[in-house]
Structure formats: structure tokens, C-alpha cells
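Just a sequence and a predicted model for now, questions to come.
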Amino acid sequence: MAEHPAYPVGLRLTGRRVVVLGGGQVAQRRLPALIAAGADVLLVSPGATPSVEAMADAGEIAWRRRPYAEGDLADAWYALIATSDPEANARASAEAEAHRVWCVRSDDAEAATAWTPATGTSEGVTVAVLTTSARGRDPRHTAAIRDAVVEGLRDGTLVAPHHRTRTTGVALVGGGPGDPDLITVRGRRLLAEADVVIADRLGPRDLLAELPPHVEVIDAAKIPYGRFMAQEAINNALIEHAKQGKTVVRLKGGDPYVFGRGMEELQALAEAGIPCTVVPGISSSISVPGAAGIPVTHRGVAHEFTVVSGHVAPDDERSLVDWPSLAKLTGTLVVLMGVDKIGKIAETLIAHGKPADTPVALVQEGTTAAQRRVDATLATVAEAVRTEDVKPPAVIVIGEVVTVGPSAQA
């Protein structure tokens, strides 16, 4: 008799008993989804991996610390059999069949009455991929198909039109330090769904080339000491386009709330009654040093790191930074937007006790193809900026961590 294909279905397991036999790696992979589905999970196993044990300790699952015994599947709606004992697996499978409990076998797919598909999620949609028969099962191929579909949905390369009205509004998206691959999955998906994108110069510009032709891109580039779009104008543009019923993405470099004026934009939108979503981004304060081989913390070297803005000099009355206190810290100091002020910053730190030979690294255009690193000390950094022609954007790292990584220069 020709084998029939499996019938795909979504199980609603909230409050329903699910029995898992075996506390090893299979259970560790499958339990989180069962817990997320709201299932009443009973684990039967003499032992478990530390991760599975933590789920039991947290009360997410019940755990009977013994081998499988006849009757363990009583009142179960679904069972996952994943012990290392083939004989116990066979007995449990027979019990499941007798009680009409759908049963997954990790050791023998042909003996199972249910299969676990390769699954992934994207914005409320679950993608589940099954092979058509037990004999032709190829888990790696199935997972690869799943990954391709989910990735396409997440990054916008696989676009499915919405047939229900979308909720219009604004998304403040942190684009990360510059490399387009470092934007978050959610940020990239929202960008793919946008009608209007208001983009900063420091955002991942390469992503703009992927936008469909109908998307309006507004340049909000803030070139240092050159033309700029005033913050009030940016706020007004966000509000005006959202009020026209458009989906607007404010694409910012790094994270919206790390020297990104994200809260100013959120407040303006709230006052105008515009719904707003904030998508965090990878801050250049940690990602750019990392890309240059510099850990901002390192055991035995730095137990803390401090991030400050250097856009105003220490002697400027507008400065809110307590530079004398920073000079006394033993950890890492990361300065953003401080290339042209680094000379005065270094002088101030030295004047308040920071050793003049403290290592300094300047990482220009971090995470992009144009990235370069210039090393110096507090005593020499101002001259290094001039002789090496360091230009913004550049992240400045001050501290002993500069000499830790394999990329450190003599």
C-alpha cells in the first residue's frame, strides 16, 4: 500500500497535558515551544540537562525523576518520546497508540503517529515544514527550507501583501553601527513594509537600495558642520506622513536612545497622537570596538565601561559630563562624537589624574568596508587625529582594553 503523506495541523495545547519522556537534548530543544504554547507539560526522566532542569526549577514544567512506567501517558493529548532506551520508547509508543495519544518518536519516525515540523516565526506567522514521508525525511533539508522562508519574510525579500488594513504609524528603528547585516530582524522587516523612510547619514545606507521604487526616502543626514535637517523638521515630517495614513520608518544609526534623540521624536509623536514603535539597535559604543578587536570589558582588566558624548568640549558650559570623575575610573571610557574634541578631552582627563600613557584607539567607519583603526595614548591622540586624518564617524576607546585583543597595535 502506498504511503500517504502526513496531514499538517496546528495543535492548540493551552492547558492540555503533554508528556515528554527523556530529559536530554531533544527535550531541551522541544520544551520551550511547548511551554510557549501553554501546554501542561510533564517530564518523565531520571535525569535532565541543566537547561531542562532549570525549566523544572522555575515551575515551567512538572518533573517525575524516574524512568518511564506504564500509565504515564494517561490523560495526555500529545507525547514526545525521546529516551535513550529503545525498549522503553517502544512500550510508551504502544501505550500512546492504545490511548489514542498523538506521539512523536525521536528515535523512529516511522513508528511515530506524529512528526515535529521544522518551524520558525515571523511577526505572528508560524512557518512549519514537513517532509512528505518518513522514508524521505531529511531534517537538514527541511530546516534549510524553513530558514529560507523565515529569513525571506524577516528581511523583506519574500513579501506577502497584507489583505487586512495595516496599523499606520511610525517606527523608530535603530539600524546599528553601519553594516547592513547588523540591523535587527524586526527592524529590517519594518523597513521592508514602509511607505516612507526618513534616514540618518549614520544609518545602514546600503539597505535603502533594497527598498521598492514606491517608497519615499527622505534624507535627514546630519553632516557635521554642514547642511542638516533640524530636529523640529524631522519631527514634523514624521507626523505629517503618518497623518496621511502612511507607514513611516525613522531609520537611525546605532540605537534610537543612545545619543539618537529618539525620545524627542517619540514625545513629539505622542503629543500628535501618532502611534509609535521603538526598535532597539546595536549601539556603536560596543559594536564598533568589538569589530576592531577591542572588548569594552575584560576579566582582570576592566569591570565597567562608560559611554559619553564628546560633541561639546569639557570646558564648554553646555557639557553635562563629569570629566574629573571619569578620570578617576579604572574601567573603559568610550567617547562618541568626539573626534574634533579629543585633544581637549585628553588634556582634561590627564589633568585630573588619568595617566598620559593610557592607551587610546580611534575606530573610524566601524563595521563598514571603510573601517580603520588608529592607536595612540592620551598624550598623543590629538596629534594622531591630525596626522592620520581621522574623520567622523569614529568611536574612541580609552583604557587598557585597547591592548588586550589580537588587533592591538604596538
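Yep, that arrived. Just so it is clear, the model here is predicted, and its values are computed rather than measured.

From here on, just use CA atoms for contacts and neighbour counts.
Will do.

show me what contacts R386?
By C-alpha atoms under 8 Å, 6 or more residues apart in numbering, the contact list for R386 is empty.

next helix or strand past the strand or helix carrying it?
Assigned by DSSP states H and E, R386 belongs to helix 381-387. Next helix or strand after helix 381-387 toward the C-terminus (DSSP H and E): strand 394-398.

ok, structure two:
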Amino acid sequence: MDLDVAGRCVLLVGDGDVLAPQALSLLSAGAELTVAAPQVPASIEDLADRGRLTWTTAQWTVSDVRAADLVVASDADEALRSCCAAERVWLSTPRTGSVRRPRTTRGSVTLVGGGPGDPGLLTVAGLDALRAADVVVCDRLAPLAALDGLDAEVVDVAKVPRGRSTSQEAINALLVERARAGQHVVRLKGGDGYVFGRAGEEAIACAEAGIDVRVVPGLSSAVAGPALAGVPLTHRGVSQGFSVVSGHVPPGHPASTVDYGALARSGTTIVLLMAVATLPAILDALEGGGLAPGTPAATIADAGLPSQRVVRSTVRDLARVVAEAGLGAPAITVVGDVVAVDPLRAGAQPDEVPWPAVTTELDGVERAG
């Protein structure tokens, strides 16, 4: 989206999976977005539930147009054009693609890690794969704004926590089916697909079906999220390593394979993914395993997106601070003395940062200390 929409009220009208790339592009540009569509992809519904946009389930109305500074509609009908003209509201009708490429006789699948959400953090190889795709199968944490205007069909297979979800088996089958039809399929997901992204399962399913598979690694949110929040996972004299674990199940759960006692005594920075709901139990287990309750800790929500938020506290108090701040998934938690090392604060030393610190906004005026 090339228009300057920062701080502007934008009404997005349309249907289909093209809505998600358009919405993310507008949000990334700073728009205050309302989507008017009876049905939307799961990614749009998730953004609405997280308060990043407003979704009205009815068709657009004159009041919707009147309240907007700009209306965006790829397929604007005459009624919408006339309404925008009557209300003196700008109407943008972006192209969603150009001439379709010829289908190849042999399809393939490319598994692309898209990074933590900012399309600027997508690799060059990943962007090249998207530009060559016939169909893009994506989830809610992928950099969907990168799809805006590309010549490819977009299939949303978002897995929304406690919401709309597509099974992994169905995703595997979709990749194989489309590739067997001669299409070049790109599976686009957030972060790196081989770091808790289940790309390995997708690669196996395609290989077993005789489908050519290529992997384009992505920037894992486990590393990128802390960096964007000013937290180095290693720092000379502070930490010599880091451990990344999934917190999708709590300590003691039959499905948990993490030894939190050993983790607490490891001396490494601890990075927790998918651990919003289980954070209190995990921090209790780390403290019970010997980690000092005053150890610095931080949670980064929506890493790499305009809505990114960061809270900093201690192992003893972080779960409470996160709950009070209303942070939700997706979020990354970092535990260790490196949280007190903020290279973005010129001249700061680890022992100069007070704990517990206040809730902070990455782009706001409040910062720790």
C-alpha cells in the first residue's frame, strides 16, 4: 500500500483471502482500519479479536463510508463508487495481481519462513518464492502484508488459539493436492518453520507423496522478538548461551518433555514460546528449580508488528505484570540477566536498570528506568 494512511480512518471492503494481505498492509502503514465484510479469513477475525482492527459483519453502509477518510475495495461496484463520490471520500481500487503465469506440468512446494511479522524482515529468497507462486498457503502469524498485490491465490489456514483452526493433516493434504495439480505452492508461516512451526511434518508429507520440496529458512521470532525489544539473548560477561522451549503445555503435563529444574540451573538465557496461558506455572517451576525470584524477565507481544508491546519485570512478578497489561498471544518471554542489558539505551549497564520496571511500549515514551 503506497498511500499515506498513517492515522487515517480506512474502510476496507471486499471478500476472500485477499482481505488479509490488504488489511495487514494498511495496518503496517498506520491506518485505523475497519473491515466491512459478512465473511472474512480467520486472520482478519483474529486481528479483530485482538483489537487491531474493527470488523463489521454487515456489508458497507453510507455511514461507514462517511466515517472514512479512504475506502479501499479491489472490486468496487457502481453503488460503492457513487457513494464515495457523493460523500467526497477517496476510493482506492488496488490491483490484486497481473497476468497469470502458465502452469507447470510438475508442481512443487516451497516452505517459507516469513520472520516475525514485519514484511521487511522477510528474506529475499522468501520474497522471490512468493513472487513466483501460483498459490500461497499462509497462517495468521505470517507477514501477510507482503502478499498485497502479488499475483497468487491466497489460502488462509490460520490456527487461531481457541478459535478457527485448520488441522495439520488438512494443510498437508492441501499442499500435496495443489502441487499434484501442477501448481507452485508456497507455504508461508511466521518465524522459521523448523522452530515449532511444524514445517518438518509438511516436508515429510510432500516427500512421501513424491512432491519436490524446497525450504527457505526464516528469521525465528525466538531471536528476532527479543532483539526488536532491545534484549540480546547473549552478552559478553552476562550470558554464554540461550535455550528455547515451547510452553504450550504447563510443567507436569503428560505432554511436557521439558525439565524446568535443569533449565533453571542451566545458566543460559531462557526463551519461552507459546507460553502466555502457562506463564505463571512455568515461572513458578523455574523459581522452584532454583532460579532467583529477582531474575529479570520480559514478555514481548506482537513482535515485529506496529502493535508490539513489551513488559519487563522479574521472575516472581512477570506473570502478574503481563496479566495486568492485558498482553496476549503471540508473545515471547525472555528470562535472564540479559533482559537488564538494553543496547538501545546508550551507556546503560546491567546494574543500572531498576527492577521491577514499569510496563513499557516499544514506540511509546515509557521505558524501563
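That came through fine. Source: prediction; values computed, not measured.

With structure 2 overlaid, report how far the helix holding R386 of structure 1 is off on average.
Superposed on structure 2, helix 381-387 of structure 1 shows a mean distance to its aligned partners of 1.1 Å (mean C-alpha distance after the TM-score superposition for structure 1).

quick one: buried residues of that helix?
Residues of helix 381-387 of structure 1 classed as buried: V381, A382, A384, V385 (neighbour count, 16 or more other C-alpha atoms under 10 Å).

where along the stretch 201-350 of structure 2 do the helices fall?
Counting by DSSP state H, counting those that start in this stretch, the stretch 201-350 of structure 2 has helices at residues 221-228, 260-264, 279-288, 318-325.

In structure 1, which residues correspond to the shortest one?
Using TM-score structural alignment, the residues of structure 1 aligned to helix 260-264 of structure 2 are 323-327.

quick one: contacts of the matching stretch?
By C-alpha under 8 Å, 6+ apart, stretch 323-327 of structure 1 touches P314, L333, T348, L349, I350, H352, G353, K354.

ok, back up a step: what span of structure 2 is the helix holding R386 of structure 1 aligned with?
Residue span in structure 2 matched to helix 381-387 of structure 1, by TM-score structural alignment: 318-324.

do the same with stretch 247-260 of structure 1
Stretch 247-260 of structure 1 maps onto residues 184-197 of structure 2, going by TM-score structural alignment.

Would you mind measuring the gap between the ends of that stretch?
21 Å (C-alpha to C-alpha, to the nearest Å).

What is the equivalent residue in structure 1 for Q168 of structure 2?
Using TM-score structural alignment, the partner of Q168 of structure 2 in structure 1 is Q231.

neighbours around its match, how many?
Residues near Q231 of structure 1, counting by other C-alpha atoms under 10 Å, number 14.

how far away is it from L202 of structure 1?
Distance from Q231 of structure 1 to L202 of structure 1, by C-alpha to C-alpha: 15 Å.

V363 of structure 1: neighbouring residues, count only.
25.

nope, I234 of structure 1 is what I was after
Using other C-alpha under 10 Å as the criterion, the residues surrounding I234 of structure 1 number 18.

R100 of structure 2 now?
9.

Against Q183 of structure 2, how distant is it?
For R100 of structure 2, the distance to Q183 of structure 2 - C-alpha to C-alpha - is 12 Å.
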